[in-house]
Every structure is written in C-alpha cells, then in structure tokens.
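A.B. asks: starting from these lines, generate the structure:
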Amino acid sequence: MADDPLFILILVALLGVVTVLAIGVGGFGIGGSFNAKHGNRMMRLRIIAQAIAIVLILIFIALPGGG
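C.D. replies: The predicted model follows:
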C-alpha cells in the first residue's frame, strides 16, 4: 500500500491540510494584522484541501485493491 502513488498523494494532501490548519490556527492565536488579513483565506484553503483529501481517499477506497 505504501508504494501506491495514490496513497502517497493522499499523504501529501493530508500533510497539506495539517499545514494549512496549523498556520490558520496559529495566526488566529497570535491575532493582529496577519489574522485580519489572512484568517478567512486560510480557513477557506483548509476546507478546499480537506475536500481534495476526502475525494482522493474515496477514490482510493473505490478502486479495486485499494483500502
């Protein structure tokens, strides 16, 4: 499973979700101008990244031999 390119793509997508989430939550915690300027954008980007990751996971499960 670890040598499947789709599985590796899923891991990259999940890492992207975690990264965007950490930046968004960190910016919210710090507050100030970064949060005012980029807070909504980071959370929107997180939702898009999560949607992509979920679609990839569903494709992986649906393919024969996946999941």
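
A.B. asks: C-alpha from now on. contacts and neighbour counts both.
C.D. replies: Noted.

A.B. asks: longest helix in the chain, please.
C.D. replies: helix 32-62 (DSSP state H).

A.B. asks: another one to check against the first:
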Amino acid sequence: MTTILIIALVVLMALVVFSLVRGIVAFLQTTKLDLESGEAEHVHEMQLKQNKMMFARIKYQALAVVVVAVILAIAS
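C.D. replies: Just a heads-up that it's a prediction; the model follows:
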C-alpha cells in the first residue's frame, strides 16, 4: 500500500512541476506579447491559460499533501 502511495506522490509532484512550468511559460508569452505588440488580443488568452495552470498546480499540491498525510498515518 505504501508503495502505491509513494508512486502516486511522485506522479503528483511531477504534475505540480509540469503545471508550474506551463504557467510560467504562459506568463512569459504574455509579457512578450505585451512588449511586442502593445495590444491585448492574445494577452487575455494567455492570462486565462496562466490562471488555469496555476489553479492546477494548487490542486495537485493539495492532493500531494493529502497523500503525504495518508502515508504518515499509515506509518505511525
């Protein structure tokens, strides 16, 4: 059981990193578009993607904390 939880934890940690990187990339693209064009045509789309990725990161982090709590409860 602990092995399955550790694998789940590693997967959740990878998802946290993945969503964090995608959110940062969306942020950098938003900044680049702001500087190059000065217009907000694609900026809104990138901001929505940014928010979506950051919310996903928070969700995966919360799930990882729950998995750690379950692992600690099983271990004690």
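
A.B. asks: next, the buried residues of the longest helix of structure 1.
C.D. replies: 35, 39, 42-43, 45-46, 49-50, 52-53, 56-57, 60 (16 or more other C-alpha atoms under 10 Å).

A.B. asks: which neighbouring elements make contact with that helix?
C.D. replies: helix 5-30 (3 or more C-alpha pairs under 8 Å, 6 or more residues apart in numbering; DSSP states H and E).

A.B. asks: can you give me the buried ones in the helix it packs on?
C.D. replies: Quick answer for helix 5-30 of structure 1 (16+ other C-alpha under 10 Å): 6-7, 10-11, 13-14, 16-17, 20-21, 23-25, 27-28.

A.B. asks: circling back: the longest helix of structure 1: how far from the chain's middle?
C.D. replies: 5 Å (C-alpha atoms, centre = their mean, to the nearest Å).

A.B. asks: got the angle for that helix vs helix 5-30?
C.D. replies: Helix 32-62 of structure 1 runs at 160 degrees relative to helix 5-30, counting by axes from the mean of the first three to the mean of the last three C-alpha atoms, to 10 degrees.

A.B. asks: quick one: map residue 62 of structure 1 onto structure 2.
C.D. replies: Using TM-score structural alignment, the equivalent of residue 62 of structure 1 in structure 2 is residue 73.
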